[in-house]
Structures are given as structure tokens and as C-alpha cells.
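*Asks:* Give me the fold of what follows.
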Amino acid sequence: MTDTRPPAVLAAPRRWWLLAALAVAQLMIALDTTVITIALPSAQADLGFADSARQWVVTGYALAFGSLLLLSGRLADRWGRKRVLVTGLVGFAVTSAVGGAASTAAVLVGARIGQGLFAALLAPAALALVSTTFTDPAERGRAFGVFGSVSMIGTTVGLLLGGTLTQTLSWRWTMYINVVIAIPAVVAAVLLAPDSERRTGQSLDLLGAATATLGLFSLVFGTSRAETAGWTAPVTVGALLTAGVLLVVFVVAQTRVEVPLLPLGILTDRGRGSALIALLLSSAGLFTTFLFLPFYLQSTLGYGQVHTGLAFLPVPAALVLSAAVVGPALSRALGARPVVPIGLTAACAGEFLLSRISVRGDYVPDLLPGLVLIGAGVGLVIATATASATARLDDDLAGTAAASVNAAQQIGGSLGVAVLAAVAASAAARVTDPAEGAVHGYGTAFGWAAALFATGAVLTALLTPSKEPA
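*Replies:* Below is the predicted model of the structure:
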């Protein structure tokens, strides 16, 4: 029987079992960011699609996911987070099964877009349930540390899982695996997630929904196209200009409606704004690392698919320990304010070490220290910034705040990858030897990622209030 009591008074075992179920749901979303990438060559050979269709298998997911987040967050507040969560889980499983059974590239791309759509429903609802369930400060930091680390772990483990499934079974299992994950998550959500009040009497900000969705779509699309078409290509410039206009209209509209899609107070609050900046910049730096390091490991050092995934494991190991244990301990000892700048500084140091890679690099001395520092640093950011970005809000805004967190991470990752891919390509072109040029490009991208982390450290140190309001 479903428990309808307020989340804050759920018995302790139920709270932590619910967190486990929500973490599994988040893991499924994160896996699909990278699990398909290593399987793409096998899928392309099997289905026989052109290189031009290959990018849409990846960007179709990102476009749907990133552009629908703000609307989905408000829908979770309006229709009930449990209902939206279960709908997202079931829809994600169904579209994953369709993708696994795809016989053409069009079906596979359509399934990936469907996954992104249901991921956009699922992600804000899951994070909002964590926020409204864990209100005790003693538990809140640890809960967000566990939940937030799962996202980055899933992204890393997706590289290993994608290679393993493709090598041992088939590329199709990179899609089918979501059905296996979703079934227990749906059962747990139905049994454990508390029902929240439906607020269907409130009007939905249709202008805000349209301008936010289309604006974010244009932003993600434009930055995705920049990597292949170039920043000055008409399609790139047109998409980015459209995004700018639509997002300006969105901001103006939010000041003139009774129930805005995204109350601007969520963004202008110093503590919350600082946390969102940290999440945006850390995602940009981390996703850049996940993009270029596999190429360096496989093309330059000669690693296989599974070996490449194993090489990334220090990142999630350090991230979990940092997010679930070190972050909460530092917050208790020093207060929350210095934790995020410390984490960003550690990640900056890790990226700086990676920027010094060479064609004849060795894993333990040249890569391992940097990977550990990046994982530990991002773990501190995830645990503390996510908790800060969703704190001190009425229950009817929990989904909206959760959507802003997911949007910051998704857009930060998309922008970071697009911009630094162009930087890496430009740096590589200046070197005559192709192998040396590729490594120089990777190192340059890692150096810029270090600059992003350093910028985040300075901004959060300056912007985070010395004391969080009650």
C-alpha cells in the first residue's frame, strides 16, 4: 500500500530504500549518456547507416533531454512527482526496448529521442523526491552525495558497460539493459514513493514552456552542430541566435505571469546561483574529459574497449568516497561555503595534470593522479552544490529547482564539449605530425577544462554567502 504521509516523516528505512530506488533511476539516465558511444561502430555496421546519421544517435538524446527539463520540472510539481517518475521510468524502458530491436537508423534515432523525452520527465521528479524526503541536515548532505555521485558514476561506468556488452553480447544490449534496470525501479517507486498533492488548478505558463523548450533545444542543437559544421556555419549561427532570442523572451515572460515556469528568484538567490554555476562548469569540464580521454587511451596508447572502461574506474571510486563521506564531513567541520571551491580546485589540478599527456604516456604516473583528483573534486561539488541548489524552497517548487540542477549539468556538458572540441581541433591542426597533433589537441582541451574548474572555484568563493539563510 502506498504511503501518503509527507516525505519528511517517512520512517528512516523507507527513506533510504526510496533513495536507492531513485539512485537506480538516475543511474539509468546517466548510463545512456555514454553507454551507446562505444557501441556505435557495431550498430553502424549492423544497420548500415551513413556517418552523417551517427551523431544523431548521440545528440538526439541530448536534444530531447536538455530542452524539456524545465517544462518537466513544472509538470512534476503540478501533476505529482510520483506519477511523473513512474511515467518516465515506464516510457524510458519502452523506448529502450524499441531501440534495441531497431532495424533501421531512423528507428534507433527515434528511440534515442524518446529516451531523452522520458529522461527529462524522470530526472527532475527523482531529484525533487530526494529534496523533499531528506529535510534533516544530518541526512541531507549524505543523501545528495549518494544521489549526485550516481549521475557521474553512470556516465563513467557507461563506457565500460558499453564496451563489455558490445564485446560479449551485442550492441543491442546497450539499449535492452535499461529494461532490466527499469523494472525493479518502477516496482520500488510504486511501493515507496509518497504521493504529492496535484496542483492542476494552477495555470501552466504556456509562453514560458514554449520559449524555454525551444530556446534550450536551439542552444543544444547549435552547440552540437558546431562540432561538425563549425561555429561560423549558417546552421550553427542561426540556431544560437534563435536560442538567445527565445531565452531572452523567456526571462521577460517569467516576470509577467502569475505562476511562472521558472521563478527567477530560484536563479537570483546567491547561494542557489553559485551552486548552479558550479554544476554547470564542473559538468563542462568533466564531460570534456569523458569525450577526449577514451580517444587518447584507444588511438594513442592502444587500449581496447573494456580496458578503456577499466581505466576510468578511479573516477567513480574517488567520486563516491568524496561525495558520500568526505563532502558531508568537510561541511560539518568547515561549513558548506568552502567545500565547493575546494572541490573545483582539486578538479582543476587533476585536469592540469592530464593536460601534460604525451604520445608515449604511461597510465599510472601520467593519468591516474589526475583522474583521482578530478573524481574527488567533482564529488565534493556534486554533493554540496546539489543540496544547496534545492534547499530552502516550498514543496511546490521542488521539481522546478531539480529541473534547474539537471539543466545546468546537461547544458554545461553540451556547451563544454562543443566549445572544447573546436579548441582541440584547432590546436591539433597546428601540429604537422598527426599523432602528435591529436595528443596536443587533447592536452589543450584538458588545459581549458582546468581553466573552467578554476573559474568556477573563484566565482563560487566570491558568490556563495558566508551563511546560508534558514
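*Asks:* switch to C-alpha atoms for all contacts and neighbour counts from now on
*Replies:* Will do.
*Asks:* Can you give the contact residues for the strand or helix carrying residue 23?
*Replies:* Under the criterion of DSSP states H and E, residue 23 resides in helix 12-34. In this structure, residues lying in contact with helix 12-34 by C-alpha atoms under 8 Å, 6 or more residues apart in numbering are 58, 61-62, 89, 119, 122-123, 126-127, 130, 133-134, 143, 146-147, 150-159, 162, 178, 181-182, 184-185, 188-189, 192-193.
*Asks:* one more to put side by side:
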Amino acid sequence: MTTAPGRERLVLVVACLAQFMVVLDVSIVNVALPAMREALGFSAVGLQWVVSAYTLAFAGFLLLGGRAADLFGRRRMFLVGLALFGAASLVGGLADSPGLVLAARAAQGLGGAVLSPATLTILTTTFAEGAARSRALGAWAAIGGVGGAVGGIAGGLLVHFLSWRWIFLVNVPVVLLTAGLAVLAISETRAENRPRLDTGGALLVTGGLVAFVHGVVSSESAGWGSPLTWGSFVLAVVLLAGFGLLETRISSPLVPLGIFRVRTVSVANATMALIASAMFAMWYFVSLHMQNVLGFDALAAGLAFLPQSGSIVIGSQLSSRLLGRVGTRPLLVGGAFLTAAGFAWFSLLTPESTWVGGVLGPGVAVGLGMGIALTPLAGAATSGLPRDRAGLASGLLNTSRQVGGAIGLSVLSTLATARAATLTAEGATTAAASTAGTTRAFAVAAVAVVLAGLVASLLPRTSPPAREAPEPVDEPSAARP
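*Replies:* Predicted coordinates for the structure are as follows:
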């Protein structure tokens, strides 16, 4: 496919703008959580679900969104995702109850699940494999990575100068701008034939993830042996097993299991899930620690994320420049271990630690490591695959990010809450109990990212050629533009 350089640059801007907005909304709410709790009466568990409702809906329907981009057209699904995301953002900004906010967050996640894989599909079908695609993926990864950290800054500014409602409402004009640019820049591709989408599979996997997270969250208050807790886990196993069985029985599965025979795909997705399990929780815990223990207001907490945001950008750009010379595996393994070192450093926080002495250094280390790791991850997950699998591969990678993030947040938050509750019952101060819970979460996160580095070491030295990718099974090929 040949695209004029000016059009390519505009396509890159559109894809990165959409990805930035989608990833930003994972973390932008963190700084606003105290204000939302005060305004609408959220409980502590309810606050966690403000984050989890988005990530679970996002994760559960990403695969469906990836296939839809392949089958029904990348531009069409990009615009559909934008419309869903913008409408849900408007509802969230006008919500007057916790339930309506959670519903809007879930609807945002659904819109993001359609939008995000379309962005990567657009890039992989616009830029030829090689240096041009590496640079485009580097920019995409940098924007996605910095979106999470910038969420804290944006949230702080909006809450301080306007209100928590603007963390939703700010998306509306951005959606309109992005949609206008997309109509001008993006040409259409779609499959010649349109098999029925596997909506049953999407519902099963989403229900299974929600049940699993509900079980983890319930364990903190009801206990691991309660019927509510183990019943949720049993339901999760049944639904996820049903999903796996369904995928082997239908002609157009949501996830053709043969794609995991490509080692780069399976390793990249496992690595992404482990890194994201720590990454999402970090924004949540650091934001609450700065406000609840260090006494920062929303604006100060948001601005305190600036060095971390910059380190993600630096790491991503460094990684994209070195990728062709160093290769995927060294960058990914090195980035993961640097990130793990940052989390281990975070676990040394005390109630007396200042921002400079306890948060700045580990935050920069984690951000730099993430930036280095994210670019080769995006390339590994999509290299060597035929064009009609681009949406599926991007959907898988984004699903791994969101599934890992949702599960990691629920597990680490439960561990932190349990530790803080125990120390509070023993007479510890609120600051000491909260910090002890946070450091326990960071120690576990460090272990998870070390595991990510070990998994990443299983990548081959070079990406497998396209002929090693599994042949499509019962799937139409996408028409070229």
C-alpha cells in the first residue's frame, strides 16, 4: 500500500491522538477519586470499580473490536469507537450518582475497545514493515505509555481549576477533532466477506473477567472462604472455560487459537499482561499516596507526575531508535528489569518519605523502563502476521494490557487494603497503615515485572518471518485499499 508522506503523518497523528485519549482515561480518574468520593458518596470499594469498570469492559471487548476493524473497515470502526467513547464521556460528566458514573465508565471502556485496536490496525496497514513502521509504532507506544502518566497531570489540573466532571467532559471536543481528522486522513479497508462476529465469545470472556475481579475484591471484606468469594471464582472458571470451548467450535472465532503458535505473539502478550498488572496499580497507589499521606492537593499530585511522564517519552524514543540495531529481546528484557527495580525502590517508602526522597526517583526509573519496553512489545505482537490478522493481533495486545491491569489492580488493591486494615486495628496511624499497604503492593508488583522480564527472554533473537505465521482458518482476507 502506498500512502503520500503528508497523509502518513496525518494518519499517525490521528492514531496517536485516539490512543492517547483511550489510555489517558485509564489513569485520569485516579487524581479525581477523592473529589468524586466526596461529591457522590463513593465507598472505598466503589472507587476501585471506577477504574475497574473501564478496564474490564475495555479488556472484554477488545478482541471483538480488533476483529471488527478487520472485517467491517478500519475507518468505520474507528469512527464508531469515537462516537461511543464521546457519548459515554458526556454522560459521565453529567452523572449525579455513583451507579451512573460506573455505567458511563463501562460504556467508555466499550468505546475504547472498538477504538484502540483500530488505531494499531491503521498504523500496520498504512506503514510498510521496516524502519517506517518501527518509527510509527515507537510514536504510538510513546503516546500510549505517556497517556497513563499524563492522566495524573491532566486530572489534577481539571479537578483543581474546574471540577472532577471535566475528567469526562474534556473528551468531547477531542473526540470531535479526532473524528474530523480521521475522515480526511484514513482510507477504508475491510474484508471482502463478513462472517458473523463472535459476540457470544466477547460476552463470555467479559463475564469471566468481571466474576474473577469481583471474587478478588470480595475476599477483602467477606474472606476467601465465603460463598460470595469462591462462588465468583467458580463462575469465572465456568465462563472462561466456556469461552475457550466456544472458540474451538465456531467457524469465525473471536480468537483463532492458532495465532498463539507464533512465539512472538504469545510471549509478547504474556509479558504485556505482567507489566500492566503493575503499571495500572502504580498510578492508582502513587496518586492516593501523594494525596492521603503527603498531603498534596489534586493539582500538586497531578504535576508531580511530570518527571515520570517525561521519562516514559525518553524511554520510548530511545527504544525506537535502538530497536533496529539492538533487537527486540534485549530492549524488552532490559526495560522490564529496570521497571522492576523502580517498583522495588517504591517498596522502601515510609510515612516520612518526601516526594523528592521517596517518589521521584522510583517514578522516573519505572517510567523509563516502561518506555523502553513498550515499543518492542508492540512490534513483537504484530510482526510476521498477515494483514488480515493485524486487528486481531492489536486487539490481543491491548486485551493483555487491560486484563493484566484490571486483575493486577484488584489483587494489589486487595493486598494493600488488607495490610492497612490489620495495622489500623493494631493502633497504627492512618499514614503508617496506608503506606504499609502501598509498599506491600509495590513489592508484589516488582516480582510480577521480574517475571515479565523472564518471560520476555523467551523471545527469539529475531522476529519470525511472515511465512511462519499460522495460516488463516476459515477467515476471509482483508481487501487492500
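*Asks:* TM value for the aligned chains?
*Replies:* Here the TM-score for the pair of chains, by TM-score structural alignment, normalised by the length of the first structure, is 0.91; 461 aligned residues with a C-alpha RMSD of 2.3 Å.
*Asks:* thinking again about what came up before, please list only the buried members of the contacts of helix 12-34 of the first structure.
*Replies:* Buried residues within those, defined by neighbour count using 16 or more other C-alpha atoms under 10 Å: 58, 61-62, 89, 119, 122-123, 126-127, 130, 133-134, 143, 146-147, 150-159, 162, 178, 181-182, 185, 188-189, 192-193.
*Asks:* now, which of the residues you listed lie within helices?
*Replies:* 58, 61-62, 89, 119, 122-123, 126-127, 130, 133, 143, 146-147, 150-159, 162, 178, 181-182, 185, 188-189, 192 (DSSP state H).
*Asks:* which residue numbers in the first structure go with stretch 375-386 of the second structure?
*Replies:* Stretch 375-386 of the second structure corresponds to residues 383-394 in the first structure, going by TM-score structural alignment.
*Asks:* what comes into contact with that stretch?
*Replies:* Contacts of stretch 383-394 of the first structure (C-alpha under 8 Å, 6+ apart): 128, 131, 140-142, 144-146, 148-149, 271-273, 275-276, 278-279, 323-324, 327-328, 336, 339-340, 398, 401-402, 405, 470.
*Asks:* For ChimeraX, what selects the buried ones among those residues?
*Replies:* Command for ChimeraX that selects the buried part of those, burial taken from 16+ other C-alpha under 10 Å:
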select :128,131,140,141,142,144,145,146,148,149,271,272,273,275,276,278,279,323,324,327,328,336,339,340,398,401,402,405
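*Asks:* Inside helices: which ones of the contacts of stretch 383-394 of the first structure?
*Replies:* 128, 131, 140-142, 144-146, 148-149, 271-273, 275-276, 278-279, 327-328, 339-340, 398, 401-402, 405.
*Asks:* Next, residue 441 of the first structure: secondary structure please.
*Replies:* helix (DSSP: H, G, I helix; E, B strand; the rest coil).
*Asks:* The second structure: which residue goes with that one?
*Replies:* Taking TM-score structural alignment as the criterion, the aligned counterpart of residue 441 of the first structure in the second structure is residue 437.
*Asks:* List the contacts of the closest residue to its match other than its chain neighbours.
*Replies:* Excluding the flanking residues, the one nearest residue 437 of the second structure by C-alpha to C-alpha, 6 or more residues apart in numbering is residue 416, at 3.8 Å. Shown in contact with residue 416 of the second structure (C-alpha under 8 Å, 6+ apart): 434, 436, 437, 438, 439, 440, 441.
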